[in-house]
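Engineer: take a look and give me a structure for this.
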Amino acid sequence: MPMNTRHRGDRRSLSVVVPLAPGETEWQGLLLQLAALPAGSEVIVVCADDESRPPPKSWPARLRYRECRTAPGRARQQNLGARLASGYWLWFLHADSRLRSDTLCELQRFMAEDADALGWFKLAFRRDGPRWTVLNAIGANCRARWLGLPFGDQGLVLPRHRFQALHGFDELARYGEDHLLVWAARHAAIPLRRIPASLETSARKYARQGWLSTTLRHWRLTAAQAWPAWRELRRRRA
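Structural biologist: Below is the predicted model of the structure:
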């Protein structure tokens, strides 16, 4: 996947890629928080519709804001954002993500360590869904820490050259493009690093679709992808 090579020498430059689904309404709250990014960072919102999404009026001049469009599909949208990115680091955020007070500080520390790794954050759910989602957060954090399987709502961040070597997100996958990227990183022996800060995500889908049915569906789909990926990893290491 050819990518922009500007700022390759600035190993702390950051590009944030935010895919927006058609009709997405959660993105503005995230953008207000991203205004606190370090100078020279850029935010790329990748829309899957024709709606204009300008930055907030208070958007700081020290940050670059870019809006682009492609056909729907989070993998396709994130790949386009990565191709347009100029930063050394790529940080993929969902539109319903929210930062906590220590998120950016710990992210910058991770970047400053020049870790040639795929970083991820501890997951927490916002209070816009069933209270039982606290169990989902515990499960997600245990899965990421002990099984090495963080998902996209945990804010995956990695050097752009590493993302390029992995050939980006799988645009043919019907779901779980983030899950597949993590498996690809494991196959390539790229270290996975926990960043000691939290990132919040919305629990609205659990409210709309039901906590139990949504949880069981996620388990089923994850297992369906993880089993062949694990077998392939075991075969390569044999």
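
Engineer: CA only for contacts and neighbour counts going forward, please
Structural biologist: Will do.

Engineer: find the nearest non-adjacent residue to the residue nearest in space to the middle of the chain, please.
Structural biologist: In the chain, the C-alpha nearest the mean C-alpha coordinate belongs to F92, at 3.3 Å (C-alpha atoms, centre = their mean). Leaving aside its sequence neighbours, F92 sits nearest to V17 (C-alpha to C-alpha, 6 or more residues apart in numbering; 4.9 Å).

Engineer: just say helix, strand or coil for the one you found.
Structural biologist: Assigned with DSSP: H, G, I helix; E, B strand; the rest coil, V17 falls in the strand class.

Engineer: quick one: contacts for it?
Structural biologist: When contacts are counted by C-alpha atoms under 8 Å, 6 or more residues apart in numbering, V17 touches V43, I44, V45, V46, Q78, G81, A82, L90, W91, F92, L93.

Engineer: for comparison, sequence B:
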Amino acid sequence: MDSEHQISVIIPVLYGDDCWKTLIADLTSFPDSSEFLFVSNGEQPAEFSELIHQFQLEERSHWYQTLVGRAHQMNYGAAQATRPHLLFLHADSGLRETGIQRLIQSLKSHPNALHYFNLKFQDQSFCLMQLNTWGVYFRSHVLGIPFGDQGLCLSRALFQELGCFDEKASYGEDHLLVWNARRKGIALQCTGAAISTSARKYQQQGWFKMTVKHLWLTIRQAVPQFLLLIKERIGSWFQGKAPSSSS
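Structural biologist: Sure thing, here's the model as predicted:
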């Protein structure tokens, strides 16, 4: 069986949040060689066993309980994973069969890349969310900064090379992983397919407030990472230009 088809899907779950229940139906479209690791800071709910039985996913679905913190939960899931590729998927994501097939093709074509999806919001009933969709496309395709809600996927070897997610970061562990990949020269590859995510935070807390907050946090974290990238590239350029010393 091709290793490109063997994917460990790691899903961090916050205790008390039940949006993972909707995601389970989408997992049935993954190849039979895939496995699904739900990592939560809470104990396994009774509904979990019922749902994975309903969708015949018992043999390859696991619920793990660990400390709170998305970076820690995803690192923990990666440590338990047994497949050669890791897909980090938010619990409120939606991924159709066509998207999964595009991911598999992308893994075949670019095995040494960090893969991601285009992002769409599940409820775009108010037009302002379309601006966010365009903004995400610009950020990921033009600026080269996809986020975790776009479904980051890479080989386990590359993930270990990147040093996993930064558990000391107060936020943006996915953002930092992408910058680390860029500094190491790892290509970013969009599958060309869409993944959906919930717009509930924008609805509950207000579109303007959430958009400005996310933009500010991104800039605050991206600027030092960009400067570090430039510094390292300039350093590499000078090292390449430096004359070799004769013995």
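
Engineer: TM-score for the pair, please.
Structural biologist: Laid over one another, the chains give 0.92 as their TM-score (TM-score structural alignment, normalised by the length of structure 1), with 231 aligned residues with a C-alpha RMSD of 1.7 Å.

Engineer: and R220 of structure 2, what pairs with it in structure 1?
Structural biologist: Across the two structures, R220 of structure 2 finds its equivalent in A224 of structure 1, going by TM-score structural alignment.

Engineer: so what does the residue nearest to the centre of structure 1 match up with in structure 2?
Structural biologist: Going residue by residue (TM-score structural alignment), F92 of structure 1 aligns to F88.

Engineer: quick one: its match and Y76 touch, right?
Structural biologist: No. Look at F88 of structure 2 against Y76 with C-alpha atoms under 8 Å: they stay out of range, at 11.7 Å.

Engineer: for the contacts of V17 of structure 1, pick the one with the most neighbours.
Structural biologist: G81 (29 neighbours; other C-alpha atoms under 10 Å).

Engineer: what residues does that residue make contact with?
Structural biologist: Taking C-alpha under 8 Å, 6+ apart, one finds V17, V18, I44, V45, V46, C68 in contact with G81 of structure 1.

Engineer: I'd like to know how far the alignment partner in structure 2 of it sits from L87 of structure 2.
Structural biologist: The criterion is TM-score structural alignment: under it, G81 of structure 1 has G77 as its aligned partner in structure 2. Noted for G77 of structure 2: a distance of 10 Å to L87 of structure 2, by C-alpha to C-alpha, to the nearest Å.

Engineer: for R139 of structure 2, same thing?
Structural biologist: 20 Å.

Engineer: now do T218 of structure 2
Structural biologist: Using C-alpha to C-alpha, one gets 22 Å for the distance from T218 of structure 2 to L87 of structure 2.

Engineer: same question, S34 of structure 2
Structural biologist: With distances defined as C-alpha to C-alpha, the gap from S34 of structure 2 to L87 of structure 2 amounts to 10 Å.

Engineer: give the intersection of the neighbour lists for the two.
Structural biologist: Counting by C-alpha under 8 Å, 6+ apart, the shared contacts of S34 of structure 2 and L87 are I7, S8, V9.

Engineer: did I read that right, N118 of structure 2 in a helix?
Structural biologist: No. According to three-state DSSP, the state of N118 of structure 2 is strand, so it is not within a helix.

Engineer: corresponding residue for it in structure 1?
Structural biologist: With TM-score structural alignment as the criterion, N118 of structure 2 matches K122.

Engineer: also D17 of structure 2?
Structural biologist: The equivalent of D17 of structure 2 in structure 1 is E24 (alignment by TM-score structural alignment).

Engineer: can you check L154 of structure 2 too?
Structural biologist: Per TM-score structural alignment, the equivalent position to L154 of structure 2 in structure 1 is L158.

Engineer: assign that match to helix, strand or coil.
Structural biologist: Three-state assignment for L158 of structure 1 (three-state DSSP): strand.

Engineer: which of the helices or strands spans L229 of structure 2?
Structural biologist: Element membership for L229 of structure 2 (DSSP states H and E) is helix 207-241.

Engineer: where along structure 2 do the strands fall?
Structural biologist: Taking DSSP state E as the criterion, structure 2 carries its strands at 7-13, 35-40, 61-65, 85-88, 114-121, 152-155, 188-197.

Engineer: report the buried residues of the first one.
Structural biologist: For strand 7-13 of structure 2, the buried set under the neighbour-count rule, 16 or more other C-alpha atoms under 10 Å, comprises I7, S8, V9, I10, I11, P12, V13.

Engineer: and of those residues, the nearest to T82 of structure 2?
Structural biologist: Proximity to T82 of structure 2 was ranked across those by C-alpha to C-alpha; first place goes to S8, at 6.9 Å.

Engineer: what about the aligned partner of the closest one in structure 1, distance to G148 of structure 1?
Structural biologist: Counting by TM-score structural alignment, S8 of structure 2 corresponds to S15 in structure 1. Computed as C-alpha to C-alpha, the S15 of structure 1 to G148 of structure 1 distance reads 24 Å.

Engineer: returning to what we had before: if I look at the match of D17 of structure 2, how far off is N79 of structure 1?
Structural biologist: 19 Å.
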